[in-house]
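Peer 1: Kindly return the folded structure for what I paste below:
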Amino acid sequence: MTVVAVVGAQWGDEGKSKIVEHLAAEAALVAQYAGGYNPGQSLMADAERLVFHVLPAGALKMGRTCLLAQGMALDPRLLLEELASLEAHGALKGELKVDQRAQVVLPHHIEIDRLRDEAEGASGAPRRGVGPAYSDAVARRGVRVGDLLDPSYMLQQVKASLEANRVVLLGLGAEVPEVEPIVDALASCGEKLRHRIVDGGRLIMDLARDERRVVIEGALGSMVDLHHGYYPFVVSASTVAGGACTGTGIPPKAIDKVIGVAKAYVTRSGSGPLPSELTGELAKRLQDVGGELSPVTARPRRCGMFDVPVLRYAARVNGFDSVALTKLDVLTGIDEIPICVGYELDGNVRDEPPFEGSSRMQPLTEMVKGWDEPLGDCREYDELPENARKYIEMIESTSGVAIDLISVGPDRSQTIVRRSPI
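Peer 2: As a prediction, the model looks like this:
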């Protein structure tokens, strides 16, 4: 298989990067197609823990060629800062490319989000201008990465954006910045990025025609997709497999496989529905053992039991060929593990997340016996404890989705290939 899309099946933080690394061992290119500012990817370099919000730092450290595709919204200043940091620590082993059609996050986009966070008392990771940048893109007044090389055209677009956002900025108590300093700074960024700017869709298709592997990674998860998530608790981009086409510029038929990534339990950062949310001792245990803390805010993520209806829904929306199950090892030592197999809403049983009434849903739960044996050294499916295998097989039988990859620890080698997904 040549082009493989990897998509989060839940609310994000499913461990997609590890699965991408596993699949990208022989890949010519790793591409990201949505979003632009993630909660933070940690990387150790020179015995120092670095956090990156834009760069696919892990893949670059491993020597991969990476593409930030046209569906993304990027802050070029932050992008250059992270590149410099990676290079300063001797960890920039790969090559970074940026699609000419990717949207640019402008300084006033960031300011709008910052002030909205303050006004709303937002408790999640801070927003960094991605939403306002996408809003400008939809209104056709956005700046794209390729525009950084054309200051005269960029000037028109920045003027249009500032004029349209003037009322918002003033309403939030901010000043409207001058146009020229923004354009000058972005033009400088453009010159530094010039050798990295490409037509991403053409790059992918040229590699595919040569039968070279391309791995395309989605941002966050299916349940925060603009159209398919729990609206309005969603992001401004398409995070599902369909977004891999519009977000990279390749046709649907070019994607050979779609692999979903699901954590062995569910987590969510910030507000919004989490139907199978747990409280009390078990939730605290998952947070502690699973390391479920936001790298940005250090706040614990909300945790819940594995949600079969969510996986069933994500599989339908994305067309998963198979699923990678991550963090199975975190469940070791729990006597009985709850699984959400459906919802009750107004006296009716639902087998997928309903469009309406999320606040009135009650999870329908089944219990699975746990295991005490550590999983970190397991490399074959049959080496897993019997109850761990039963847990996996119950998820498969109730969701109708095949689980081909199983992660039993943070190291890339701690991955069980039950069946090759590609």
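Peer 1: When you work out contacts or count neighbours from here on, use the C-alpha atoms and nothing else.
Peer 2: Fine.
Peer 1: what about Ser271, how many residues close to it?
Peer 2: By other CA atoms under 10 Å, 11 other residues sit near Ser271.
Peer 1: just checking, it touches Val234?
Peer 2: No - with contact defined as CA atoms under 8 Å, Ser271 does not count as touching Val234 (10.1 Å).
Peer 1: Let's compare: structure for the following, please.
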Amino acid sequence: MNNLNLVVLGAQWGDEGKGRLVDWLAGQADIVARFNGGHNAGHTIVIDGKSYKLSLLPSGLVRGKKGVIGNGVVIEPNAFFAEISRMREMGVDVTPDNLTIAETACLVLPIHKIVDQEQEKRRKNAIGTTLRGIGPAYEDKVGRRAIRICDLASPKLLEEKLDMLLAHHNAWLKGGGAETVEKQPILDELLKFAPELLSYSGPVWSMLDKAMNDGESILFEGSQAVMLDVDWGSYPYVTSSGTLAASAASGTGVGVNRIGSVLGVSKCYATRVGEGPFPTELADELGQFLQSEGKEFGVNTGRPRRCGWLDIVQLKQAIKVSGMSSIALTKLDVLDQLKLIKVCVAYEISGRISDLEAFSSPKVNNAKPIYEEFSGWECTTQGISSFFDLPEKAKQLIKRIEDLIEIPISIVTTGPDRLDTIVLRDPKSCM
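Peer 2: Here you go, the predicted model:
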């Protein structure tokens, strides 16, 4: 295994603060590679009070690092170029010299957004997607009718593939009484974007192989989180791509024996956007406090996040199925004002106590959390960058969480800024 490389994954339902950690860790990397998701993901990086909001672009670009978007990502051209424009306005220049997109990455088309909205409308129980067409784009990928960036180089092939894709989706739309979609506007837009998109594209798998052979280090950046993985998450309330460490390999073309250590990112509490089971959810004033204090609103959508206590049962599953070697614990400072802090250590389901339960199982819908309670420290931790300077009760909570999850906690964050970071151990050394 390559001990120069590191995979950063969300260990809950997303929004754990992966972007700022990737930004911080990118200082030790040569390349930052994004491997899954689309512009439904949102990463916020705060540097000297200035916020950079990213969706498709690898977070390391803000650090001046080489960026890669792998074949596991789906690209919406308008969103991609709009994000590049926003970054340029903030002083981050993005060009084919510092960003490469896998030539086999699939595209998100206007019809995908229409299908996404129609699917949510027709479902008895809505999934709570971002309605940006990500799910239908992945459906086309698996259905072998997707349009990939490399297809843009051949207008004839592009038109043939677009005909097949539209025939499939328009039949479904028409069958449900919705309006169908015309080909020409989509084709014209794709042909307009083709030259510039193709200028960013290349054989990412080969590029990364050469970089590793030359001794360069790669930081693999995941979007969403393990509990939203299409196989291992709280199905069907999941995303449409793989979010585990194994997806860092398949989503970039790197062998699994070369991806390196795996850093999971978890808040000191838990949040979730959209529908689906959430055993430790706090639907009360305390949940509203966490939402307000933690600024728990979606980067892209502005949707409020559901908030609750940290769930060790959920976290242990994420650790085990993704092979996480250490955890970064974020947003410790959000708990500063609390007199009492709880951590879920087991579930009671139909009279049975369990500390390891599959979140893909419907049984979790009826799980009653069993908590351990901790006294709060009731003083500020924001900006503390040394473990020894933390209040004793905060240290006790961190040490107990580490005991419960059975892997090391390597990083603790105490605020949104790049420097609000406590390093307990190098995550690359946890293998």
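Peer 1: Any idea what the TM-score comes out to?
Peer 2: The TM-score (TM-score structural alignment, normalised by the length of the first structure) is 0.94; 421 aligned residues with a CA RMSD of 2.2 Å.
Peer 1: After the longest strand anywhere in the second structure, which helix or strand is next? Please name it.
Peer 2: Ranked by residue count, the top strand of the second structure under DSSP state E comes out as strand 340-349. The helix or strand immediately downstream of strand 340-349 of the second structure is strand 352-354, counting by DSSP states H and E.
Peer 1: What span of the first structure is whichever helix or strand comes after that following strand aligned with?
Peer 2: Following strand 352-354 of the second structure in sequence order, the next helix or strand is strand 368-375 (DSSP H and E). Aligned using TM-score structural alignment, strand 368-375 of the second structure spans residues 362-369 in the first structure.
Peer 1: Have a look at how far, on average, that stretch is from the second structure.
Peer 2: Stretch 362-369 of the first structure, aligned to the second structure and superposed, deviates on average by 0.6 Å (mean CA distance after the TM-score superposition for the first structure).
Peer 1: Could you tell me how far that stretch lies from the centre of the chain?
Peer 2: Between the centre of stretch 362-369 of the first structure and the centre of its chain there are 27 Å (CA atoms, centre = their mean, to the nearest Å).
Peer 1: how many other residues sit next to the residue nearest to Leu172 of the first structure when sequence neighbours are not counted?
Peer 2: Nearest residue to Leu172 of the first structure in three dimensions, chain neighbours excluded: Leu115, at 6.4 Å (CA to CA, 6 or more residues apart in numbering). By other CA under 10 Å, the residues close to Leu115 of the first structure number 16.
Peer 1: What is the aligned counterpart of Leu115 of the first structure in the second structure?
Peer 2: The equivalent of Leu115 of the first structure in the second structure is Glu118 (alignment by TM-score structural alignment).
Peer 1: Remind me which helix or strand its match belongs to.
Peer 2: Going by DSSP H and E, Glu118 of the second structure is in helix 110-122.
Peer 1: Show me what that helix is packed against.
Peer 2: Under the contact definition 3 or more CA pairs under 8 Å, 6 or more residues apart in numbering; DSSP states H and E, helix 110-122 of the second structure sits against helix 134-142, helix 155-175.
Peer 1: mean shift between that helix and the first structure?
Peer 2: Once superposed with the first structure, the aligned residues differ from helix 110-122 of the second structure by a mean of 2.4 Å; criterion: mean CA distance after the TM-score superposition for the first structure.
Peer 1: against the first structure, where does the longest strand of the second structure fall?
Peer 2: So strand 340-349 of the second structure sits over residues 336-345 in the first structure, by TM-score structural alignment.
Peer 1: Stretch 283-293 of the second structure too?
Peer 2: Under TM-score structural alignment, the match for stretch 283-293 of the second structure is residues 279-289.
Peer 1: before we move on, the earlier item: give me the residues contacting the helix holding Glu118 of the second structure.
Peer 2: For helix 110-122 of the second structure, the surrounding residues in contact (CA atoms under 8 Å, 6 or more residues apart in numbering) are 126-129, 131-137, 169, 173, 178, 181, 186.
Peer 1: make it 6 Å
Peer 2: 126, 131-133, 136 (CA atoms under 6 Å, 6 or more residues apart in numbering).
Peer 1: Which residue ranges of the second structure form helices?
Peer 2: In the second structure, the helices defined using DSSP state H lie at 18-25, 77-89, 110-122, 134-142, 155-175, 183-200, 204-213, 245-250, 285-293, 312-322, 392-405.
Peer 1: That's all I had, so thanks and see you.
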